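Asks: Okay, predicted coordinates and the sequence, questions at the end:
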Amino acid sequence: MVSGIALRDPPFDLRPAQVLALTQARLGDPFALLGPHSGGVPGQLVVWVPGVDAVAAVGHDRWPLRQVAPGVWAGHIPPGAEYRLALQTGGTTETIDDPYRFGPVLGALDEHLFAEGTHKRLWHMLGARVMRHEGVDGTVFAVWAPDAQAVSVVGEFNFWDGRRHPMRPRGTSGVWELFLPGVGEGAVYKYQIRTADGALQPLKADPVGFGSEHPPANASVVRDIRGYGWKDDDWMAARADRQHRRAPMAIYEVHLASWRRRAGRAISWVEAANELVDYVHDMGFTHLELMPVSEHPFSGSWGYQPLGLYAPTIRHGPPHEFRDLIDAAHRRGLGVLLDWVPGHFPSDAHGLTRFDGTHLYEHADPREGYHPDWNTLIYNFGRREVANFLRSNALYWLEEYHIDGLRVDAVASMLYRDYSRKEGEWVPNVHGGRENLEAIAMLRSTNALIYGEVPGIVTVAEESTAFPGVSAPAHDGGLGFGFKWNMGWMNDTLRYMTEDPVNRKHHHHLLTFGIDYAFTENFILPISHDEVVHGKGSMLAKMPGDAWQKFANLRAYYGFMWGHPGKKLLFMGCEFGQRAEWNHDAELAWDEAAQPPNAGLQRLVRDLNTLYRTEPALHARDCEPEGFAWLDGGATDLSVLAFARHAPGAPQVAVISNFTPLPRRWRCPLPAAGRWREALNTDATDYGGSGGGNGGAVIADGGAAMGHPASALLELPPLATLFLIHDPGAR
């Protein structure tokens, strides 16, 4: 007897200490005890099946096994014989495959690449992968827990009993693996981890799980992500041209759970594949951007506190239906961007925090590993396996789900060690500075990886500081993003628009300053969810004046925005002027969209998108100074400004804004003489305006002005933006 384990009639090579560890879920290498063994006693078979009356191995013959300890059965079979296990309980017999007769799935190359942090496709190695292994269907489970004493996979298939399916360690990689025959799509599971000091962790969800239960339940779910029948070949072939910095990009940002709802629930991926895709296409946007879809425990985080980075949230349906949404968008010519959150994660006990009893994914020092703004934990970007986990996740969405790009959240919080921290609350880098060198390296290497592996994709940084080279190539020392949100432009111009028009002449620089740095990065002009929540009010509510003036101000602002250099992004509801600020628990106020002033604003956004897409001057050189020229940026006292947009071989476009409620006759400098067609006027009656304007065209027959060769006398409607397109062939 060893520690209470008495082995009965042991003509077997068994170590009582191993058997005891097995029964207590402490056995770190179950394959050293379980399964068929060629060494020791020839043909020895040991199986672990608690709670049954009899066990036999069955193949070309039947080999009864004896119970040598509670739940442990042993016997002899011919070496190399194929077998299954016949389990008898009462009068019932069940035949199953023995998980401990199968060889490992992971190979030496997987272990090597993982150990050095260069495994590009980590989801091919870790997680719960449905497969056929050694002729049997099942799922291989693999998880990284290097400091664990023992790891088991638990689920409904084994009564959540951590003793039943201990996993095998894979060399020195820290990865644990087990193939479970018969387990497949839809199985619910977690990992039971015993720490190095023998303590049991709370059951952990799979960090690389492909699916999850419906919150508030939080177990992982086996999802077979193989073999989706994509029908988006045409989009994929043309994608690189559609997402180039010289292509038009007008992005509609969506929080799907509150875009539309059905009987109090969020719409499904399948419903969105029809309704949302149709709407975004009809509105003339080129791209749909989804706020984070990775599984997250708290709906109120809007997805920005994710724990299941590899799992599309089940709130809208299973993973293959998420692919249906992407495929539908592509077939309508729409790109799809995802918000991606590699900067932090919540501290829920079932998640990554102290995953194997150590600070595995997060920094141990709270000065590096804790986010004071969001009460979350920060990844240890300098740990090669963690950086690999994040890089591979970025590639996963692009390859497995055909996502066209990633908008990376809160990049500034990753770049600086002192972000939102007081003196003494942060740790300098190795050079004594404030830059987070490890995070910078991770972002740079992620962009290099995904741009190199997936042609035509794009990455976007939400970065609110003047950090240099965010959208410069990684090989030139930049961070390697394709685009950067222009937070400065957004803040300045919204400050201007909130001013009463009588005071705007004192703040004119807020509209013009953006051009001073407009071409230092590849910019996107963002009016995002952050601008219409947390007491900031809706876009319409920000505008001064009576009801008519509020809509007129907003129309003029959108005209200015669509004319300004930079790609465009607009959050849902802003396109029709929802009156209340965004509420993530309710759908948009679609009843308001049908009201005349809202419907007019909506038509304007649709027409702005059409004009922006069809006129190369408005998009082809969004990121190049050659595409822009001031016509008159200094009419401060009038709160009027005018600029021209250019592109090689395309008609020039003049954009003129009047940000006062006074109609004006104003001589506008123009870059060429002749006819200029009034292509869009935000004061048109069709948009809810007063109908002021220039009768469809003006003739630039005046003399030179402000350094330009021609000029025209314009009728500037109140609170309006005009787009004039040069028509040199007209008489």
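Replies: Thanks, I have it. Numbering: from 1, shown residues only.

Asks: from here on, contacts and neighbour counts on C-alpha atoms
Replies: Fine.

Asks: For residue 481, see how far away the nearest residue to residue 277 once chain neighbours are set aside is.
Replies: Nearest-residue entry for residue 277: residue 329, 5.7 Å, with adjacent residues in sequence omitted and distances by C-alpha to C-alpha, 6 or more residues apart in numbering. Residue 329 sits 24 Å away from residue 481, taking C-alpha to C-alpha, to the nearest Å as the criterion.

Asks: just residue 124 next, same as before
Replies: 26 Å.

Asks: who's more crowded, those two?
Replies: residue 481 (27 against 13; other C-alpha atoms under 10 Å).

Asks: Mind checking what secondary structure that one has?
Replies: Following DSSP: H, G, I helix; E, B strand; the rest coil, residue 481 is assigned to coil.

Asks: Now name the helix or strand holding the nearest residue to it once chain neighbours are set aside.
Replies: Excluding its sequence neighbours, the residue lying closest to residue 481 (C-alpha to C-alpha, 6+ apart) is residue 471, at 4.4 Å. Residue 471 is part of no helix or strand when elements are defined by DSSP states H and E.

Asks: take a look at this one as well, against the first:
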Amino acid sequence: MLIDELNNAKLTKPFEVLGLQPNYGGEGFVLRAWLPGAKEVAVWSLKGDKEIVKLDCTSPDGLFEKVLPDVKEPFHYKFKVKYPDAVVDIIDPYQFRDEAFYGLSTMYETPSNIYKTLGAQIIEVEIDGVKVKGTKFAVYAPSATCVSLIGDFNFWDGRRHPMARSLLGHWVLFVPGLGVGQRYKFEIKDPHGNRLPHKSDPVGFYHEQYPSFASIISDQSSYKWHDDAWIKSQLNNKLTRPISIYEVHLASWRRKEDGSSLSYRELADELVKYVKDMGYTHIEMLPVMEHPFSGSWGYQPTGLFAPTSRFGGIDDFKYLVDTCHQNNIGVILDWVPAHFPTDAHGLARFDGTPLYEYEDPRRGWHPDWNSLIYDFGRDTVRNFLIASALIWLDYYHVDGLRVDAVASMLYWDYSRKAGEWIPNVNGGNINYEAVSFLKWFNEEVYKKFPQAMTIAEESTAFTGVSRPTYTGGLGFGFKWNMGWMHDSLDYMSQDPFFRKYHHGEMSFSMIYAYNENFILSISHDEVTHGKHSLLYKMPGDEWQQAANLRSYLGFQYAHPGKKLNFMGTEFAQSSEWNHDSQLEWWLLQFDKHRGMQNLVRDLNKLYVNEPLLWKNDYDPSAFKWLDVNDAEHSIFAALRTDPETHEEIIAVSNFTPVPYVAYRLGVPRPGVYSIILNTDDKKYWGSGYKIGPEKLAASNISWQGQYHSVVLDLPPLATVFIKRVSE
């Protein structure tokens, strides 16, 4: 019976039962309303504000109806509902069938239609000259037997707003009067009719924190951007531009006196000002997508379309991005399409079935992170994920996405033992579905947002990660060079006496440096989970640790490839990163840490102002080792050139605590050379060891494969940058 379906929230076709329906077997129409708790319901015209009729109560549970034999065609109306303690005007949502279903037929023509159609979309319709504003809800749950909209507006009662199912498996409803700030969720019954835990909106733009995790209606059109000039300026080749990235975890960068995190707008003031002063070109934020557990750092997201509400609203986040752009700082976000958590309010078995995840745990369960793996072979999942990427570039104006854990997506046997994974159709370990997905993702991003960049965190030797899809590559713009990071940090952790036995670790990266468009990344992963801070990875006493780190950062900036360093590196934080507190800003009262900060600021300044250090990062003819075999002295000398102008910068690193007196360095041209940066300078808390005369005159003595050479004294544990300044 109808009343049983209504009372048990099992009504599946509300538009065929509620609202104004043809009076089958009689004349006119039947107007039916389901309003639990109501005592009296009067029907008023939507326009003209006059009472038309009172409905009869046909069930004390809240069913009201009236036969209208004289009505010849449908009309629009509202209810005046009398409750025991109030009289409320309600515009009946069940007279807006067309509005509820609008847009679904073209949803999958492009992934961006998903965030423009699903979720909670604020719309305004004009009926009989009356503008009706409300929110259109749509959620994909094809295996659900019924779905209800619940929220504060209906006392979280799944009986009151049953949704209608589309042929594609979406459940929809347009509710007049609901607007910004209203909390909502979906009450879903699985294929067997069992009620699932209340679900947050998978395409929701804003969500509350624990314990409710409720979704909140938000207006994506309200923020007014001021970054047109920046967006236009980014239509360039990122490979030939300077990119120095400051990786930051917003919650723990800096905190207030009470221990709480800064808001988006506070970060727009303090973080942006700091990053600009330090000379970085980009900020990369650990995932800001909504996530239930702070300890995941954002890498277990449940709200892929929503900036976390921990720091403010969606307009506040946009203000942060806008402020970055107005200060000529790009914004990169970490994005996690590899896996998702099992939280009951999230995507896990969303409609009672594995709607988003692979069903077989040998493919759908990630043993490292105790999370579920997206089914990359399902079109609806692929569209959902790509839509979640595009919205950040579209609505939030971010400049790039760094895709997390790409290796775990590419290989079926990632972190699995024999028997724990299922081979592909050819018997191998490559996930062809993930490969196809990643290619499509990159094609969609660069087609719709050519000013953007995509970056892969991929730790294996998979071929063509940052090569175009039309050549067989995955299509990423860049790839993190995790091999360089691992080898170079292993080298630097050695006692200088033993570094000669590990000499090849510092040069090995150049063997494969041009296989991909690499970013030299020293990320958050290297300073947590018992790995120590970068400073304390370095051997020696207090001075030597700092000197080692200074020389290492100098080596990084001299090496081909874009740069990334995690927050705290720039002032040599001594403790391992702790996401529950702020960086150790108090260390800046000491010369050692203030000197390191001065060095990184100057390295960024040198890097940005010297095109030789970035213009030809991916051109093999623009780099040459001058001295790469002197393992006994742990010295490396490299030449960065411009093949067109033939200008050059030379970088020499001495990775021992012993000065090298009268070191002869080959140079390509005659003239006068000058030291343009020395990591051992006293202003960086270095020793101030005298290199030699301020100007180094080149002699005609051939050396290191060059026709000319200069002589200088190399400081201990230092990297020195040298440039020709005159003929």
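Replies: Yep, that arrived. Please read these numbers as outputs of a predicted model, since none were measured by experiment.

Asks: The residue nearest to residue 277 of structure 1 -> structure 2?
Replies: Per TM-score structural alignment, the equivalent position to residue 329 of structure 1 in structure 2 is residue 324.

Asks: center of structure 1 - which residue?
Replies: Taking C-alpha atoms, centre = their mean, the centroid of structure 1 lies closest to residue 340, which sits 2.8 Å from it.

Asks: Could you pull up the residues touching the alignment partner in structure 2 of that residue?
Replies: Residue 340 of structure 1 maps onto residue 335 in structure 2 when the alignment is built from TM-score structural alignment. By C-alpha atoms under 8 Å, 6 or more residues apart in numbering, the contact list for residue 335 of structure 2 reads 287, 289, 389, 401, 402, 403, 404.

Asks: distance of whichever residue in structure 1 pairs up with the fourth one from residue 274 of structure 1?
Replies: Spelled out, that is residue 401 of structure 2. Here residue 401 of structure 2 is matched to residue 406 in structure 1, going by TM-score structural alignment. Here the criterion is C-alpha to C-alpha. By it, residue 406 of structure 1 lies 23 Å from residue 274 of structure 1.

Asks: out of those two, which sits in the busier spot?
Replies: Ranked by neighbour count (other C-alpha under 10 Å), residue 406 of structure 1 and residue 274 place residue 406 first, with 25 against 14.

Asks: Which strands and helices lie in contact with the strand or helix carrying the more buried one?
Replies: Counting by DSSP H and E, the element that carries residue 406 of structure 1 is strand 405-408. The contact analysis (3 or more C-alpha pairs under 8 Å, 6 or more residues apart in numbering; DSSP states H and E) places strand 405-408 of structure 1 against strand 335-340, strand 458-461.

Asks: corresponding residues in structure 2 for whichever helix or strand comes after the last one?
Replies: The one in question is strand 458-461 of structure 1. Counting by DSSP H and E, the next helix or strand C-terminal to strand 458-461 of structure 1 is strand 483-485. Using TM-score structural alignment, strand 483-485 of structure 1 lines up with residues 478-480 of structure 2.

Asks: how about the nearest residue to residue 326 of structure 2, chain neighbours excluded?
Replies: Distances taken as C-alpha to C-alpha, 6+ apart put residue 227 closest to residue 326 of structure 2, at 6.1 Å, once the chain neighbours are dropped.

Asks: if I line the two up, what does the one you found land on in structure 1?
Replies: That one, residue 227 of structure 2, aligns with residue 232 by TM-score structural alignment.

Asks: for its match, what are its contacts?
Replies: Contacts here follow C-alpha under 8 Å, 6+ apart; on that basis residue 232 of structure 1 touches 327, 330, 331.

Asks: what does residue 73 of structure 1 give?
Replies: By C-alpha under 8 Å, 6+ apart, residue 73 of structure 1 lies in contact with 46, 47, 48, 49, 55, 65, 66, 67.

Asks: So what does the third one match up with in structure 2?
Replies: In other words, residue 48 of structure 1. Here residue 48 of structure 1 is matched to residue 34 in structure 2, going by TM-score structural alignment.

Asks: rewinding a little: redo the contacts of residue 232 of structure 1 as a markdown table? Include neighbour count.
Replies: Output for the contacts of residue 232 of structure 1, formatted as a markdown table (neighbours: other C-alpha atoms under 10 Å):
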| residue | neighbour count |
| --- | --- |
| 327 | 25 |
| 330 | 25 |
| 331 | 16 |
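
Asks: Please point out which of the residues you listed structure 2 shares.
Replies: Here is what carries over to structure 2 from the contacts of residue 232 of structure 1, by both residues aligned by TM-score structural alignment, their matches' C-alpha atoms under 8 Å: 327, 330, 331.

Asks: how close does the last one sit to residue 278 of structure 1?
Replies: Distance from residue 331 of structure 1 to residue 278 of structure 1, counting by C-alpha to C-alpha: 11 Å.

Asks: Also residue 109 of structure 1?
Replies: As defined by C-alpha to C-alpha, residue 109 of structure 1 lies at a distance of 45 Å from residue 278 of structure 1.
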